[in-house]
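Peer 1: let me see the structure of the following:
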Amino acid sequence: MSLLSNILLVGLLSLGQSTIVQPEQIAKTVFLNDTIFVAYNSSTTKCRIDCADAETMLQQDFRSFQKVWMFNKTEMFSADDKTFIDSNRSLEFQVLNEDDTGAYQCCIRSTDLAYQSFVCYSTLLTVVDEMPGDGMNETATTEAPPSPSWNVVIEDGEILNAQPENNYFLKIFEDNVTAIHCLVNEVEINIKTSNSFTPPLYNDVLIQSFNLTDHSGIYVCNGTLQIGNETSIETVTFTVSQSWDDNKNADLLDSKVVAEALKTAFTVFSFFFISLFILLQVFRF
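Peer 2: Got it, this is the predicted structure:
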């Protein structure tokens, strides 16, 4: 945190711990599922709290909503060990300890109408030293909510603004092409193309769990277009860059739909290669 940010935080704390959103500004409070999480200093599976329920966050204009995060309604909390993800839609803890236990509220409202009331979503987080014993395991978790997934239409020459760990299902060709092959910075990388996910997921290219090292750069993708007896090759070039800017022609996907699609694809993929391995062993002998 910068020196200016620290000064502002100290100044806000000195104002008697007043609430950011006044009670009379809140039209409704929605209580989300309680979360129990194991404390950590570093973890690949980080605790993450979503701003609202899944249906609300799937609204097309949700990213443009004003979002105000609060801790125990009245406390300003330091963001030194926390990361606000994707236009403040989620709060992720880089370090988690028992002092982080409490009620986290994300209050939202549209910026289109002046003086509109907030709707607040409250999540009770309980941080423990170790996984609870029998009787509490049903509600305990060590898994963070899945990262956001997006359907995005990319036209030739455009830029995909990608955030770490997000999934991007891309439609890059106007026509239904087959045998899509992509080079990234003139090198082949492990990305999934010509997929067969069911609607609404786009199938041309899947960038799964985006990371800067593996997925950013200039993409040149060729696809085979078959019209009658004629075959042609279409080429689309676009850039993928790590950025928090919005993408045009992008729709947030339901996490359950994405999880089921990826699970099914992985199962089919695994079955194919296991069957191929068995056949090779048979013919070998």
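
Peer 1: drop to CA atoms for contacts and neighbour counts, all remaining ones
Peer 2: OK.

Peer 1: any idea how far the spatially most central residue of the chain is from residue 268?
Peer 2: Against the mean C-alpha coordinate of the chain, by C-alpha atoms, centre = their mean, the closest residue is residue 148 at 2.0 Å. As for residue 148, its distance to residue 268 is 24 Å (criterion: C-alpha to C-alpha, to the nearest Å).

Peer 1: gap between residue 198 and residue 178?
Peer 2: The gap separating residue 198 from residue 178 is 16 Å, by C-alpha to C-alpha.

Peer 1: and those two? Which one has more around it.
Peer 2: Set residue 198 next to residue 178 and count neighbours by other C-alpha atoms under 10 Å: residue 178 wins out with 16 against 10.

Peer 1: check contacts around that one.
Peer 2: Going by C-alpha atoms under 8 Å, 6 or more residues apart in numbering, residue 178 touches 194, 223, 224, 225.

Peer 1: okay if I get these as a markdown table plus distance to residue 258?
Peer 2: A markdown table is the format used below for the contacts of residue 178 (distance: C-alpha to C-alpha, whole Å):
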| residue | distance to residue 258 |
| --- | --- |
| 194 | 17 |
| 223 | 24 |
| 224 | 26 |
| 225 | 27 |
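
Peer 1: please indicate which of the residues you listed has the highest neighbour count?
Peer 2: Highest neighbour count within those, by other C-alpha under 10 Å: residue 223, with 23 neighbours.

Peer 1: wait, that one sits on residue 174?
Peer 2: No. Between residue 223 and residue 174 there is no contact, the gap being 10.8 Å when judged by C-alpha atoms under 8 Å.

Peer 1: tally of neighbours for residue 231?
Peer 2: 10.

Peer 1: measure it to residue 195 for me?
Peer 2: For residue 231, the distance to residue 195 (C-alpha to C-alpha) stands at 20 Å.

Peer 1: another for comparison:
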Amino acid sequence: MIYLFALLAIGIYSPALSTIVQPDQIAKTVFLNDTTFVAYNESTTKCRIECADAETMLQQDFRAYQKVWMYNNTEMFSAIDKTFMDANRSIEYETVWRTYQILNFRFQVLNVEDSGAYQCCIRSTDLAYQSFVCYSTFLIVLDEMPEDGVNATAMPATTEAPPSPSWNVVIENGDTLNAQAENNYFLKIFEDNVTAIHCLVNEVEVNIKTSNSFPPPLYNDILIQSFNLTDHSGLYVCNGTLQIGNETTIESVSFTVSQSWNDNKNADLLDAKVVAEALKSAFTVFSAFFTPLFILLAVFGA
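Peer 2: The predicted model follows:
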């Protein structure tokens, strides 16, 4: 016990305590895009490094794979300035026992010294002695952006962090949604195609989007975008209008949203490009609808 807390106290982190993947254990190395960032301290734009490419991370059994993170092939990880995301706490006792679930991490403070090759090596635990496949991301950290920009042979400096993970989740009456900060959740809460969904959270109105018209495969009942503990957690009571012929009924579902690192049942990780396009399209339509309305209100309200 003392040894475990000593590891955490000095900020040394390795996803299997002292596990380093040996070269003869690696079947293949996949090189992901280089990432260039300008150094920062507590910036609002975080640098996040993913464990693998999007297609691999969308595989149904990906979360069950063993995952070992390395820096420059052999060095131990320093966890002082990093937050391990998606299925784990940051720097806590539980981290030692749940490292196999880590999908990515994010720098809180990014220094030039953080430059280097970051590898996430994964393998299925179904077969003994199975080799690892390693995904390598080379991070370049600059003191400041050169006046002429990054040279033509290098990747352009990143101005935005990679998008936060987005999930499709089926919620049944009485369920709990386990949510992590900044993630997006597209929820299906009604079995039928209801309209005019209205929700209260802890008996008050909150900023969530309901009755959306996103294209498949995105769920449309509720969108919790960029989850944060203050605005989105609590008891949800949602009513939806169901129209069958000339008969109208109201269906009601209640569930809880909690900040938690536990996995959700009936949840699927969504492709980031699909989500980005859907949100962009939806907000374009939203803006086009409300701009004339705003003008009308300005004219007739004067």
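
Peer 1: any idea what the TM-score is?
Peer 2: TM-score of the superposed chains, computed with TM-score structural alignment, normalised by the length of the first structure, equals 0.93; 280 aligned residues with a C-alpha RMSD of 2.1 Å.

Peer 1: what segments of the stretch 151-285 of the first structure are helices?
Peer 2: If DSSP state H, counting those that start in this stretch is used as the criterion, the helices of the stretch 151-285 of the first structure fall at 212-215, 255-284.

Peer 1: with the second structure overlaid, how far apart is the last one on average?
Peer 2: Going back to what we said before, that points to helix 255-284 of the first structure. Comparison of helix 255-284 of the first structure with the second structure after fitting gives an average deviation of 1.7 Å (mean C-alpha distance after the TM-score superposition for the first structure).

Peer 1: ditto for the first one
Peer 2: Once the two models are superposed, helix 212-215 of the first structure sits on average 0.5 Å from its counterpart in the second structure (mean C-alpha distance after the TM-score superposition for the first structure).

Peer 1: residue range for that helix in the second structure?
Peer 2: Mapping helix 212-215 of the first structure onto the second structure (TM-score structural alignment) gives residues 229-232.

Peer 1: residues of the matching stretch that come out buried?
Peer 2: Using 16 or more other C-alpha atoms under 10 Å as the test for burial, stretch 229-232 of the second structure gives residue 232.

Peer 1: quick check, nearest of the contacts of residue 178 of the first structure to residue 120 of the first structure?
Peer 2: Residue 120 of the first structure lies nearest to residue 194 out of those, by C-alpha to C-alpha, at 41.3 Å.

Peer 1: now which residue in the second structure aligns to that closest one?
Peer 2: Match for residue 194 of the first structure (TM-score structural alignment): residue 211.

Peer 1: so that match makes contact with residue 197?
Peer 2: Yes. Using C-alpha under 8 Å, residue 211 of the second structure is in contact with residue 197, at 5.7 Å.

Peer 1: shared neighbours, these two?
Peer 2: When contacts are counted by C-alpha under 8 Å, 6+ apart, residue 211 of the second structure and residue 197 are jointly contacted by residue 221.

Peer 1: before we move on, the earlier item: what's the residue nearest to the centre of the first structure in contact with, if anything?
Peer 2: Neighbouring residues of residue 148 of the first structure by C-alpha under 8 Å, 6+ apart: 166, 167, 252, 253, 255.

Peer 1: again, only this time at 7 Å
Peer 2: By C-alpha atoms under 7 Å, 6 or more residues apart in numbering, the residues touching residue 148 of the first structure are 166, 167.

Peer 1: what does it correspond to in the second structure?
Peer 2: Matched by TM-score structural alignment, residue 148 of the first structure corresponds to residue 165 in the second structure.

Peer 1: separation between its match and residue 50 of the second structure?
Peer 2: With C-alpha to C-alpha as the criterion, residue 165 of the second structure and residue 50 of the second structure are 10 Å apart.

Peer 1: and what of residue 87 of the second structure?
Peer 2: Residue 87 of the second structure sits 13 Å away from residue 50 of the second structure, going by C-alpha to C-alpha.

Peer 1: what does residue 132 of the second structure give?
Peer 2: When residue 132 of the second structure is compared with residue 50 of the second structure (using C-alpha to C-alpha), they lie 16 Å apart.

Peer 1: for residue 129 of the second structure, same thing?
Peer 2: As judged by C-alpha to C-alpha, residue 129 of the second structure and residue 50 of the second structure stand 25 Å apart.

Peer 1: likewise residue 131 of the second structure?
Peer 2: In this view, residue 131 of the second structure and residue 50 of the second structure are 20 Å apart by C-alpha to C-alpha.

Peer 1: same thing with residue 77 of the second structure?
Peer 2: According to C-alpha to C-alpha, residue 77 of the second structure and residue 50 of the second structure sit 15 Å apart.

Peer 1: more neighbours: which of these two?
Peer 2: residue 50 (21 against 18).

Peer 1: wait, what's in contact with that one?
Peer 2: 103, 104, 105.

Peer 1: name the nearest residue to the first one, ignoring sequence neighbours.
Peer 2: Pointing back at residue 103 of the second structure there. Spatially, and ignoring its direct neighbours in sequence, residue 103 of the second structure is nearest to residue 51 (5.3 Å; C-alpha to C-alpha, 6 or more residues apart in numbering).

Peer 1: I figured that neighbour was touching residue 104, is that so?
Peer 2: Yes. At 5.2 Å, residue 51 of the second structure counts as touching residue 104 under the criterion of C-alpha atoms under 7 Å.

Peer 1: so which of the two has more stuff around it?
Peer 2: Neighbours per residue (other C-alpha under 10 Å) separate residue 51 of the second structure from residue 104, with residue 51 holding more: 25 against 18.

Peer 1: ok, the counterpart of that one in the first structure - contacts?
Peer 2: Under the alignment (TM-score structural alignment), residue 51 of the second structure pairs with residue 51 of the first structure. Going by C-alpha under 7 Å, 6+ apart, residue 51 of the first structure touches 89, 90, 106, 121.

Peer 1: got the helices of the stretch 151-285 of the first structure as a markdown table, with distance to residue 144 of the first structure columns?
Peer 2: Below are these laid out as a markdown table (distance: least, C-alpha to C-alpha, whole Å):
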| stretch | distance to residue 144 of the first structure |
| --- | --- |
| helix 212-215 | 21 |
| helix 255-284 | 12 |
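
Peer 1: pick the most buried one from these.
Peer 2: Mean neighbour counts were compared across the helices of the stretch 151-285 of the first structure using mean count of other C-alpha atoms under 10 Å; the top stretch is helix 212-215, at a mean of 14.
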